[in-house]
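Student: I'd like to go over a predicted model; first the sequence, then the structure.
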Amino acid sequence: MKSVSEPLVIMILFMTVVLISLSIFFFSTFSVDATTASVEYGYVKSLFREIAFSIPEILNGQTVYTRHPSSLVALGFKKIPVNLTIRLELSNNSLIQAFNKTEFYALTGGIRRNVLEDVRGSIVYGKNQTVVNEIEQLALVREYYYNGWTMIELDTARIYYSMYKIGPSNYYLEILIADFGGFYNISEPPTVMGTGSIRLKYEPYYASVSEFSSVQNLTLILNQTVITLKDILPPNHTIDPVTGSLTVRIVYKKIAVLVS
């Protein structure tokens, strides 16, 4: 009986050692994978923040080129449907549609696991507003958890404006709209995973500039937000309909993005 039980004991001990070894192996692999995911996502998060911070310089002609050494984070684009319309009322009471846009693009990154402290997500850079009066706030970076993925997005789906007073009752309003394009001729650019690069460059070829004088009022609609001239004018400022004037300049710029 003793001779029969010894091999069984040895087998049990052997299987126990194997199970413990496998447990250690899989735990170590999971730990390394979790650490890699956290580090790589953190790198891409910092990268998106730096790109957002550089948007004003890119729009002024600076080219940004950066590497993304990543094996787990996928990069790509996301289409954002919008209803953006700018209507102007001129001094002769005529109404014109000065600008219309139905979509923006967001630069995206995603990793198939949760690496967020709060799955509800947060704003990484910028302000989630429809209209901003500081060009540094034109870009927005946000992160969130969705359907097994941690996602991070960088977009410029908002309006930047600057207003200047010229003389006693004359104003000049510039509205800037910027969007990501791409070196792609398809509506769904490919998702890129692995070590590569991102290049962002302002393309003057796609820019459009429209200027309107003798503007009496404007209505800016972006999705559910409606803004009129009185919302943009400084407090206690009005434009005299007889002696005053308003010139509106609408500038659209596209940033070409190459993800490879």
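Tutor: Arrived safely. Numbering: from 1, shown residues only.

Student: CA atoms for contacts and neighbours, from now on please.
Tutor: Noted.

Student: what about the helices in the stretch 1-150 of the chain?
Tutor: Under the criterion DSSP state H, counting those that start in this stretch, the stretch 1-150 of the chain carries helices at the ranges 2-59.

Student: likewise the stretch 151-260 of the chain?
Tutor: Going by DSSP H, counting those that start in this stretch, the stretch 151-260 of the chain shows helices at 229-232.

Student: quick one: the strands in it?
Tutor: 159-166, 170-180, 192-193, 196-202, 208-212, 215-222, 225-228, 245-259 (DSSP state E, counting those that start in this stretch).

Student: who wins for proximity to residue 137 among the ones you listed?
Tutor: strand 159-166 (8.0 Å; CA to CA).

Student: quick one: contacts for the spatially most central residue of the chain?
Tutor: The chain has residue 154 as the residue nearest its centroid, 1.6 Å off, counting by CA atoms, centre = their mean. With contact set as CA atoms under 8 Å, 6 or more residues apart in numbering, residue 154 has these partners: 48, 52, 106, 107, 108, 139, 140, 141, 142.

Student: How about the third one: what's its closest non-neighbour residue?
Tutor: Meaning residue 106. The shortest distance from residue 106 to any non-neighbouring residue, by CA to CA, 6 or more residues apart in numbering, is to residue 155 (4.4 Å).

Student: Now do the same contact list for the one you found.
Tutor: Here residue 155 is in contact with 104, 105, 106, 107, 139, 140, 141, 179, 180 (criterion: CA under 8 Å, 6+ apart).

Student: alright, now check it against this:
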Amino acid sequence: MNGVSEVFSTILLTSIFLALVFMLLPFSYYTIMGSVAKTEYEYVKHGFYSIATYFPMIATGGEYSIDFPSQYTSRGYIETGRIDIYLNSSSQPTLSFPCMALTQGASVGGAPRGLLYGVDTYIVNDSRMIPRIYEYRDGNGLMIMTLDTCRLLLDVNIVPTGNYSGYYYVLTYYNLTISFRGSGSLRIEPVRMYTVYSNIGGNLWNITIVVSDYILGKSFSYSVIDLVKMGFGKEYAGIPFSLTIVVEELVVEV
């Protein structure tokens, strides 16, 4: 009887052990897969940081490429905002720039961190502040990370003219175009630059720039005074004698 009891006990313990193994297998699988997805997502995040860091080099004619894994994360693009420029007191925008963003999505845990790189203003005087990386959760619960360039770069040149100085303002918009090749790499490079507006010696007071940020759900308005403050640090320091608006096209191949 003792032998039978020992065999029965062994069978019972083995059955319990196997039941526990089969119960824990799905949990272990999803835990491991979640860890792999998180690692891949963080790797891509560092890749986005690298693009943002090297952006001044890219904008001046350079090229940047990086390999991205895509087994547990997915890349895409969305329209994250819009820049409308109103000239000569017009009721309709004279120039409109839709802002596209490269996106990376993954089913990972943790709280989104919001702004990861960049600034919360939309007219900047340093090309390092053009890129923005933002993290949020979408309506399906996926963690989404975006990389956009929905900003205007302001450059002011002072040209002495006799007893006066002329202030030449240049606004540059960097337009991202996303092109999908289905590869595991990403490459970004500028393809062309062109002027969309130029006014010398005209009435430059009636300029309004409205930036709509779809991610934040907010709009921001800028006037000539804001341009002057950005260019010189205070109001009325150098009223623009000339304004040129330039677009640089950047192609992102993924």
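Tutor: Great, that's in hand. Fair warning: this is a prediction, and the values are worked out from it, not measured in the lab.

Student: before we move on, the earlier item: how about JSON lines for the contacts of residue 155 of the first structure, with distance to residue 212 of the first structure and neighbour count added?
Tutor: Below are these laid out as JSON lines (distance: CA to CA, whole Å; neighbours: other CA atoms under 10 Å):
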{"residue": "104", "distance to residue 212 of the first structure": "24", "neighbour count": "20"}
{"residue": "105", "distance to residue 212 of the first structure": "28", "neighbour count": "20"}
{"residue": "106", "distance to residue 212 of the first structure": "30", "neighbour count": "21"}
{"residue": "107", "distance to residue 212 of the first structure": "32", "neighbour count": "20"}
{"residue": "139", "distance to residue 212 of the first structure": "26", "neighbour count": "26"}
{"residue": "140", "distance to residue 212 of the first structure": "29", "neighbour count": "24"}
{"residue": "141", "distance to residue 212 of the first structure": "33", "neighbour count": "25"}
{"residue": "179", "distance to residue 212 of the first structure": "22", "neighbour count": "20"}
{"residue": "180", "distance to residue 212 of the first structure": "26", "neighbour count": "21"}
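
Student: What is the nearest of the residues you listed to residue 198 of the first structure?
Tutor: Proximity to residue 198 of the first structure was ranked across the contacts of residue 155 of the first structure by CA to CA; first place goes to residue 107, at 10.3 Å.

Student: Verify the stated contact: that closest one with residue 77.
Tutor: Yes - checked against CA atoms under 8 Å, the pair residue 107 of the first structure and residue 77 is within contact range at 4.7 Å.

Student: which stretch among the strands of the stretch 151-260 of the first structure comes nearest residue 147 of the first structure?
Tutor: It is, among the strands of the stretch 151-260 of the first structure and with distance given as CA to CA, strand 192-193, at 18.8 Å.

Student: Tell me the helices and strands packed up against the closest one.
Tutor: strand 74-90 (3 or more CA pairs under 8 Å, 6 or more residues apart in numbering; DSSP states H and E).

Student: can you list contacts of the strand it packs on?
Tutor: Under CA under 8 Å, 6+ apart, the answer for strand 74-90 of the first structure is 95-111, 188-194, 213-223, 259.

Student: again, only using 6 Å
Tutor: Here strand 74-90 of the first structure makes contact (CA atoms under 6 Å, 6 or more residues apart in numbering) with 95-110, 191-193, 214-223.

Student: circling back: output the strands of the stretch 151-260 of the first structure as TSV; include the columns distance to residue 42 of the first structure.
Tutor: Formatted as TSV, these follow (distance: least, CA to CA, whole Å):
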stretch	distance to residue 42 of the first structure
strand 159-166	29
strand 170-180	23
strand 192-193	16
strand 196-202	16
strand 208-212	36
strand 215-222	32
strand 225-228	33
strand 245-259	18
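
Student: Throw together a ChimeraX command that grabs the buried residues out of the contacts of strand 74-90 of the first structure.
Tutor: Burial among the contacts of strand 74-90 of the first structure is assessed by 16 or more other CA atoms under 10 Å; the matching ChimeraX selection reads:
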select :98,99,104,105,106,107,108,109,110,192,193,214,215,216,217,218,219,220,221,222
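
Student: coming back round to it: which one in the second structure is aligned with the residue nearest to the centre of the first structure?
Tutor: Matched to the second structure by TM-score structural alignment, residue 154 of the first structure sits across from residue 147.

Student: quick one: what's aligned to residue 179 of the first structure in the second structure?
Tutor: With TM-score structural alignment as the criterion, residue 179 of the first structure matches residue 175.

Student: what about the residue nearest to its match when sequence neighbours are not counted, distance to residue 99 of the second structure?
Tutor: Counting by CA to CA, 6+ apart, residue 175 of the second structure lies nearest to residue 249, which is 5.0 Å off, once chain neighbours are set aside. Taking CA to CA, to the nearest Å as the measure, residue 249 of the second structure falls 12 Å from residue 99 of the second structure.

Student: cool, residue 73 of the second structure as well?
Tutor: Taking CA to CA, one finds residue 73 of the second structure at 23 Å from residue 99 of the second structure.

Student: And for residue 11 of the second structure?
Tutor: 66 Å.

Student: again with residue 84 of the second structure
Tutor: 11 Å.

Student: can you check residue 183 of the second structure too?
Tutor: In terms of CA to CA, residue 183 of the second structure sits 24 Å off from residue 99 of the second structure.

Student: how do the contacts of residue 155 of the first structure look in the second structure, which are kept?
Tutor: Retained contacts for the contacts of residue 155 of the first structure in the second structure, judged by both residues aligned by TM-score structural alignment, their matches' CA atoms under 8 Å, are 104, 105, 106, 107, 139, 140, 141, 180.
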